[in-house]
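Novice: Using only what follows, build the 3D model:
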Amino acid sequence: MSNVTIKSSMYLLVGISAVAWFLLAHLGGLDLSKVKDFFGLIPKVVSFDLLIIAIFVKWGWKLKAFRGWLVPFPNLNGSWVGFIYSDWKNPETGEKPPRIPVMLTIKQSFFHTSYMMRTSEMESSSYSEGFLIDPDRQIKKLAYAYTSKPRLSLNERSIPHDGTAVFHIIENPKQKLVGRYWTERLTKGEIVLEYHSKELLEELPEDLGEHPVTEDGNRR
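Specialist: All right, here's what the predicted structure looks like:
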């Protein structure tokens, strides 16, 4: 979390605590000029702060009102669909494969994000994730390391492997993730995704092939 959002969080928490202190004192008919009344409210104020923090961490961080000044990263929860453009070449023919329909599901909370990518032949899950957000440099990226497990029937030509993916987060004019990946098999490629739904789907949508995404990320 950046220094700006840390400061904003501290200022907001102090402000909430002050409001809670005066509100509880008013409701309880207490005099804050008295040491006993002032310090006697500490447990209640702390409990109120913890409740507010819990609500924020569970739901509040998703609100656009907090984006930027308090929450540095976007809410990416849901299913994203698109295509993989691999540089792998068939050793027998020397040809690259056609683009591969793919779906990325993102499960995100305030403290953690997990990524699951699926094609018709493999499933990969993240084990290390992070955001790179720097508004001053116009940088909005996510990156994660993953383990890919192809279907058992494909083990002869595709074995389990690890890799890394880095995506540019595009929010305007429409939500897209445009990125690259590398694997320990020395293959790499590009991935272009568009936001599909807030649901975490477990298989590729049937209409993905009917509404293809071009290499620049636009449906045609």
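Novice: drop to CA atoms for contacts and neighbour counts, all remaining ones
Specialist: OK.
Novice: Might you report the residue contacts of the residue nearest in space to the middle of the chain?
Specialist: The residue lying closest to the centre of the chain (CA atoms, centre = their mean) is Leu76, at 4.6 Å. Shown in contact with Leu76 (CA atoms under 8 Å, 6 or more residues apart in numbering): Ile106, Lys107, Gln108.
Novice: So which of these wins on neighbours?
Specialist: In terms of neighbour count, Ile106 stands highest of the contacts of Leu76 at 21 neighbours, by other CA atoms under 10 Å.
Novice: So in the chain, which helix runs the longest?
Specialist: Assignment by DSSP state H gives helix 3-28 as the longest helix of the chain.
Novice: Let's compare: structure for the following, please.
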Amino acid sequence: MLIKISAWSTLIAYIVLVTLKKPNGGVGFISLIPEAVGIPPIPILIFDKWLWKWIPFIKMPKLKKEYKGLLKYNFGGEDLNKNIQVFIEQTFTNIKIKLKTNEVISNSIVAEIIEENGDFILYYNYITNPYSKYSDLNPIQIGTCRLDVSNPKKINGIYWTNRKTKGDIFLE
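Specialist: Prediction:
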């Protein structure tokens, strides 16, 4: 998507420059290319960071920066709950997730929101970084999370890890 926006922005910038500067000959036209290429990154960065959130035909959910919620999981045959905080940094092209509990902080490695059967699903892989006093009982894990973000006010999903743990996530 950004490649298309970048290409069209460069073409439009080039046409505007040709119209305004009225170059003479082939060298004049060619000399405008570097100038045209240098203009689009600014509007593209503005679009990627902020503008996309205000365009009504872009259906991607606009997630809050912070959620609080509950992690329900099974450990040693016992069903347990843990309070969590989730922090999200979202642009049009990138999303980063940080989850905090009293024992660990996990950070996304890769993440993407996709449309799946009419719902918007956030998939991300993550690595946990346990606090030292919990690292023996709860060592570093790599996991995957699947969250339904169709309603950004109330997010639910599941996770599973390389240590064969799994659970449900409820965020508001």
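Novice: Name the SS class of the equivalent of Arg185 of structure 1 over in structure 2, please.
Specialist: The equivalent of Arg185 of structure 1 in structure 2 is Arg163 (alignment by TM-score structural alignment). Secondary structure, DSSP: H, G, I helix; E, B strand; the rest coil: Arg163 of structure 2 is coil.
Novice: Now do Arg163 of structure 2: how many residues are near it, please.
Specialist: Residues near Arg163 of structure 2, counting by other CA under 10 Å: 12.
Novice: Of the contacts of Leu76 of structure 1, which ones are shared with structure 2?
Specialist: When you map those onto structure 2 and apply both residues aligned by TM-score structural alignment, their matches' CA atoms under 8 Å, the shared contacts are Ile106, Gln108.
Novice: Could you list the residues in contact with stretch 114-124 of structure 1?
Specialist: Looking at what lies outside stretch 114-124 of structure 1 - CA under 8 Å, 6+ apart - the contacts are 100-108, 125-127, 129, 144, 146-151, 154, 203-204.
Novice: start to end distance for that stretch?
Specialist: 11 Å (CA to CA, to the nearest Å).
Novice: whereabouts in structure 2 does it align?
Specialist: Aligning stretch 114-124 of structure 1 against structure 2 (TM-score structural alignment) gives residues 96-106.
Novice: in that stretch, what's buried?
Specialist: Across stretch 96-106 of structure 2, burial judged by 16 or more other CA atoms under 10 Å covers Lys96, Ile97, Lys98, Leu99, Lys100, Thr101, Glu103, Val104, Ile105, Ser106.
Novice: which one of the residues you listed sits closest to Gly77 of structure 2?
Specialist: Glu103 (19.4 Å; CA to CA).
Novice: Checking my notes, Ile169 of structure 1 in a strand, right?
Specialist: Yes - in this structure, Ile169 of structure 1 lies within a strand as judged by three-state DSSP.
Novice: Do you have the helices of structure 1 handy? List them.
Specialist: Going by DSSP H, structure 1 shows helices at 3-28, 35-40, 42-58.
Novice: how about those in TSV, adding mean neighbour count and distance to Val166 of structure 1?
Specialist: TSV is the format used below for those (neighbours: other CA atoms under 10 Å; distance: least, CA to CA, whole Å):
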stretch	mean neighbour count	distance to Val166 of structure 1
helix 3-28	14	24
helix 35-40	13	50
helix 42-58	14	26
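Novice: is it possible to export the ones you listed to CSV including distance to Thr164 of structure 1?
Specialist: Putting the helices of structure 1 into CSV (distance: least, CA to CA, whole Å) gives the following:
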stretch, distance to Thr164 of structure 1
helix 3-28, 27
helix 35-40, 52
helix 42-58, 28
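Novice: Looking at those helices, which is nearest to Gly189 of structure 1?
Specialist: Here helix 3-28 is closest among these (CA to CA), at 34.4 Å.
Novice: Show me what that closest one is packed against.
Specialist: Where contact means 3 or more CA pairs under 8 Å, 6 or more residues apart in numbering; DSSP states H and E, helix 3-28 of structure 1 is packed against helix 42-58.
Novice: For the helix it packs on, give me every contacting residue.
Specialist: With CA under 8 Å, 6+ apart as the test, helix 42-58 of structure 1 has contacts from Leu13, Ile16, Ser17, Ala20, Trp21, Ser109, Phe110.
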